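> Here is a sequence with its predicted model. Questions after.
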Amino acid sequence: MNASLKSGKAGDKAAGGYRRLGPLPENHPPVKTGKVGVLLVNLGTPDGHDKKNMRKYLEEFLTDARVIEWPKLLWYPVLYGIVLNTRPKKSGAAYETIWNRELDESPLRTITRSQSEKLAAMLAKHEEVIVDWGMRYGNPSIASRLEALRAQGCERIVVFPLYPQYSAATTATVNDKAFEYLMQQRWMPAVRTVPPYHDDPVYIDALAVSIEQHLAKLGFEPEKVIASYHGIPVSYFNKGDPYHCHCQKTSRLLAERLGWKEGRLLTCFQSRFGPEEWLQPYTDETIGHLAKEGVKNLAVFNPGFVADCLETLEEIAGEGEEIFHENGGVNFTHIPCLNDSAGGMKVLETMVRRELSGWI
C-alpha cells in the first residue's frame, strides 16, 4: 500500500485508514447549489461586420464537421485558400445592410437576448430558475454561458437549441458543443436537451396566427405563399437526416391549420453553399419562376428560424423581393419570424416548461 494511505494516527482509523482532509482555505469560494438553468442557443453571429470579425466567425462556422462533412484534406485547402479570403468581405457587406446600429450588433443577437429576458420574466415565480442565452458560433459562446450557469449554482440545466426542425447541422452541433464543455468538468450538472418541435400544435398555431395577422394588414392578397427553410445538402438527407421530413410536415400541418387549398403554400429551401446539390426546390429560383409565370402578389416567411437574421432579412426580404420584381412581380411581402412576439414567446415557454417538468 502506498505509504501516504497507511494509517499512522488514531484519527486516521475513524476514516477507514485514509487521512482526513484538512479545512478548506479561508479564501475558498462558497459552492452555490440548488438552481436550475435554461440556456437558449441560436446559430451564431459575428461581433462585427468588418473583415476581421467576419473571417473569425466564418472560420468557426465552416470548420464545424457537422456543417461541412467533406474530409478536411479536401475542404481545408478550399476553405483557407479561397473561401476565407473572399467570403468575409461579401458576407460583411450583407451584414452591414441589416446591422443594429444603435446597439452595434446583429439582429439575431438583439432578438435572442430579448427572448431570454422575456422567458426569464415568464418563469420569474420559480426563483430557482436562471435563464441565459448563447450562440453556437461567435459570442456569447455555449461554454461561457454554461460556466456562468454553474457558477450561479445550477445543478440542472436545460439546453434549448432554437431550431423547430431537427438537423445534425443545427440541433446536433449545439448539443455536441454543450457536452464538449461538460466532458471537461469534474462536477457535471444534470442536463436535458429540448427536442425538435416542428409538429407541436402551439408552434403551428403561433405560425398560423402570425401569418393571418400579417396578411390581414396588406393591401393585396398573395396568390402564393412560400415557406422558405434553410437548406441542407441532399447527401445529408440521404444519410438519414430527418430535416426534410420535418420541414414538409410543418408545412402540411400549417396549411391545414390555415385552411388553405392545396398549392397555395409552397415549401422551398434557401441559403445553399458550395457545389453540392441541396434540397429543392430552391427559394430564389421559385420566386423568379412564379413571377415569370404571372404571379403578381407573393408572400414569403421562414418557419425554420425563430428569430430574424441575415438569411431572412437580407436574403429573403431584400434579395427575394428584388428577384420577384425583376421578373415581373408586383407586390412582395416578407412575414417576420416569430421573434420575441407574444406568440413566439408562448412557443418557447411551452417547450421549456415541458423539459423542466419534475425539476421545478
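That came through, no problem. Quick caveat: nothing in here was measured; it's all calculated off a predicted structure. Residues are numbered from 1 along each chain as shown.
> For the rest of this, base every contact and every neighbour count on C-alpha atoms.
Noted.
> which residues touch the closest residue to residue 104 other than its chain neighbours?
With CA to CA, 6 or more residues apart in numbering as the criterion, residue 104 has its nearest non-adjacent residue at 7.7 Å, and that residue is residue 48. Going by CA atoms under 8 Å, 6 or more residues apart in numbering, residue 48 touches 54, 104-106.
> What's the ChimeraX syntax to select whichever of those are buried?
When burial is assessed using 16 or more other CA atoms under 10 Å, the buried subset of those is captured in ChimeraX by this command:
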select :54,105,106
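> For the residue nearest the centre of the chain, pull up the helix or strand it's in.
Centroid-nearest residue in the chain: residue 42, 2.9 Å away (criterion: CA atoms, centre = their mean). Of the helices and strands defined by DSSP states H and E, residue 42 is found in strand 35-45.
> Give me the contacts around that strand.
57, 106, 108-109, 112, 116, 128-139, 142, 145-146, 149, 152-163, 170, 174, 352, 359.
> can you rerun that using 6 Å?
Judged by CA atoms under 6 Å, 6 or more residues apart in numbering, the contacts made with strand 35-45 from elsewhere in the structure are 128-138, 153-154, 156-162.
> Tally up the residues packed near residue 217, please.
Neighbour count of residue 217, defined by other CA atoms under 10 Å: 9.
> Same question for the strand holding residue 42: list its buried residues.
For strand 35-45, burial by neighbour count (16+ other CA under 10 Å) applies to 35-45.
> Repeat that for stretch 319-333.
Using 16+ other CA under 10 Å as the burial criterion, the residues of stretch 319-333 that qualify are 320-325, 327-329, 331-333.
> And the contacts of it?
For stretch 319-333, the surrounding residues in contact (CA under 6 Å, 6+ apart) are 287-288, 291-292, 296-299.
> Structure two is appended below for comparative analysis:
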Amino acid sequence: MCDNMMSQSATSAPAAAKPVLEKTGVMLINLGTPDGTDFTSMRRYLREFLMDKRVIEWPKAIWYPVLFGIVLNTRPKKSGAAYARIWNHEQNESPLRTYTRSQSEQLGAGLSAFGNVVVDWAMRYGKPSIEDVLTRLREQGCTRIVAFPLYPQYSSSTTGSVNEKLNDALNKLRFMPAIRTIPSYQNDPVYIDALACSIEEHLVQLDFEPQIFVASYHGIPQSYARRGDPYYEQCLETTRLLRERLGLDEKRMISAFQSRFGPEEWLQPYTDKTIEDMPKQGIKSVAVFNPGFVADCLETVDEIGNEAAEAFHENGGENFTHIPCLNDTAHGMRVIEHLVRRELQGWV
C-alpha cells in the first residue's frame, strides 16, 4: 500500500522549476532634482526635500507654518531662476540628473563582465524614486542589492536620509532582498587620489597659480554636529589627506561650508564670507572645489561657479577658478567602481 501511495505521489508531483539566475542590483542614489525650473516643479521638489525630518529637525508645529506659509510660496521662484542658469537644455534636465545617469551607465558597462549585476540609479527627492528603482531591480530578479548613497562624508541629513528612505521601501515588501549599503569614504585612498588628480589636471589649464585652495563642503547646522553627526570631522579629514597628497600646508588649503539655510548657526567658516574677505587680505587668486559632491549641481555650478566668483571679483579679487566635481570622468568612475566592487565581494 505504501508503494502504491508513493507511486501515486510521484506521478502527481509538479515538474521541478527551472533554476533562476539570481542577480545582484546596484543602486546609485543621489540627493535629487526638480523635473523642471517652473514654479510648480520647484515647489513639488522643495516640499519633499524640506519635509524630510532628517534635513529640518525642528518640531513640525514650528517648521510647517514657516514652510507652507512662507518658504514654499517664495523660494520656488528664486530656486527656479537659479536652476535655469545651469539647466541642461539639450536634455531638459538638471546637470545632477545627467551626471548620475551617466555614472550608472558607465558603472553598468564596467561591471558587465559579471553577467548577473544590474546597475540603476535613483534620487532621494524627485524622480526616479528609491522605491520605484527598488521595484525595478526586484522585477529583474535582483535578490541582493548594493545601495550606494553618493556622499563621501556621512551626515544624517544625506546618507542617513537615503538609508531611512530605502528601509521604508523595503518594509513594504514581503520578500526583502539582502541589502548592503556603501559607507562613507572620506579617507579612501582611491577617492583622495582622484580628487588630487582632478585638481592637478585643472591647474595646468590655468594661466595663474592660486594662492589658496578652498575645499567647500555643504554645511549642516552646528546643532546636528553637537548631537553626534560625524560630518564635520569627516570633512576635515578629507581636506587633511588631500593637503598631504598635494604637498600643501594648512594656509594653502582650507575647509569652508556653504549653502546654509534658516536662522541657526551652521558649520563655519562660511564659504561665501570667506571668499568675500580674501581680497581684503591680499589674496587675489583662489581656486574652489567641492570634495563633498560626487557630481556638479546647483550648489557647485551656480553657488560657487557663479555667485562666489562674482562676490570675489566685486570685492577686489582678480583670478577665480572653480574646479569641477569628479562627475562621470575617468577619475570619478574609478572611485565609484572601486567602492562598488569592494561591496560586491562574496556576492558575485
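Here it is on my side, so go on. What you are looking at is a predicted structure, and each value in this text was computed from that prediction instead of being measured.
> need the contacts of stretch 319-333 of structure 1 in CSV with neighbour count, distance to residue 340 of structure 1 and secondary structure, can you?
What follows is these, written out as CSV (neighbours: other CA atoms under 10 Å; distance: CA to CA, whole Å; DSSP: H, G, I helix; E, B strand; the rest coil):
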residue, neighbour count, distance to residue 340 of structure 1, secondary structure
287, 26, 28, helix
288, 21, 31, helix
291, 20, 32, helix
292, 16, 36, helix
296, 21, 31, coil
297, 19, 28, strand
298, 23, 25, strand
299, 23, 21, strand
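> List just the nearest of those residues to residue 210 of structure 1.
Within the set of the contacts of stretch 319-333 of structure 1, residue 299 lies nearest residue 210 of structure 1; the separation is 12.6 Å, counting by CA to CA.
> Quick one: map that closest one onto structure 2.
When the structures are aligned by TM-score structural alignment, the residue of structure 2 matched to residue 299 of structure 1 is residue 287.
> for residue 235 of structure 1, same thing?
In structure 2, the residue matched to residue 235 of structure 1 (TM-score structural alignment) is residue 223.
> ok, residues contacting the strand or helix carrying that match?
Secondary structure assignment for residue 223 of structure 2, by DSSP H and E: helix 222-226. Helix 222-226 of structure 2 has contacts (CA under 6 Å, 6+ apart) with 265-267.
> What's the ChimeraX syntax to select whichever of those residues are buried?
Here is the ChimeraX command that selects only those of those that count as buried (16+ other CA under 10 Å):
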select :266,267
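> quick one on the thing from earlier: can you tell me which residue in structure 2 aligns to the residue nearest to the centre of structure 1?
Matched by TM-score structural alignment, residue 42 of structure 1 corresponds to residue 30 in structure 2.
> Its match and residue 247 of structure 2: what is the separation?
Residue 30 of structure 2 sits 31 Å away from residue 247 of structure 2, going by CA to CA, to the nearest Å.
> can you confirm residue 160 of structure 1 is in a strand?
Yes: residue state for residue 160 of structure 1 (DSSP: H, G, I helix; E, B strand; the rest coil) corresponds to a strand.
> What residues does it make contact with?
The contact partners of residue 160 of structure 1, by CA under 6 Å, 6+ apart, come to 39-41, 193-194.
> now do residue 63 of structure 1
Under the criterion of CA under 6 Å, 6+ apart, residue 63 of structure 1 has no contact partners.
> so is residue 19 of structure 2 in a helix, a strand, or just coil?
Under three-state DSSP, residue 19 of structure 2 falls in the coil class.
> Residue 331 of structure 2 now?
Of the three states, residue 331 of structure 2 takes helix according to three-state DSSP.
> show me the residues around the aligned residue in structure 1 for it that make contact.
Residue 331 of structure 2 maps onto residue 343 of structure 1 when the alignment is built from TM-score structural alignment. Counting by CA under 6 Å, 6+ apart, residue 343 of structure 1 touches residue 206.
> Now do residue 343 of structure 1 against residue 204 of structure 1, distance only.
Applying CA to CA, the value for residue 343 of structure 1 to residue 204 of structure 1 is 10 Å.
> Next, the contact list for the equivalent of residue 55 of structure 2 over in structure 1, please.
Matched across to structure 1, residue 55 of structure 2 falls on residue 67, judged by TM-score structural alignment. Residues near residue 67 of structure 1 by CA under 6 Å, 6+ apart: residue 169.
> what about residue 67 of structure 1, distance to residue 168 of structure 1?
As judged by CA to CA, residue 67 of structure 1 and residue 168 of structure 1 stand 8 Å apart.
> Report the buried residues of stretch 48-66 of structure 2.
Of the residues in stretch 48-66 of structure 2, those buried by neighbour count under the rule 16+ other CA under 10 Å are 49-50, 54-56.
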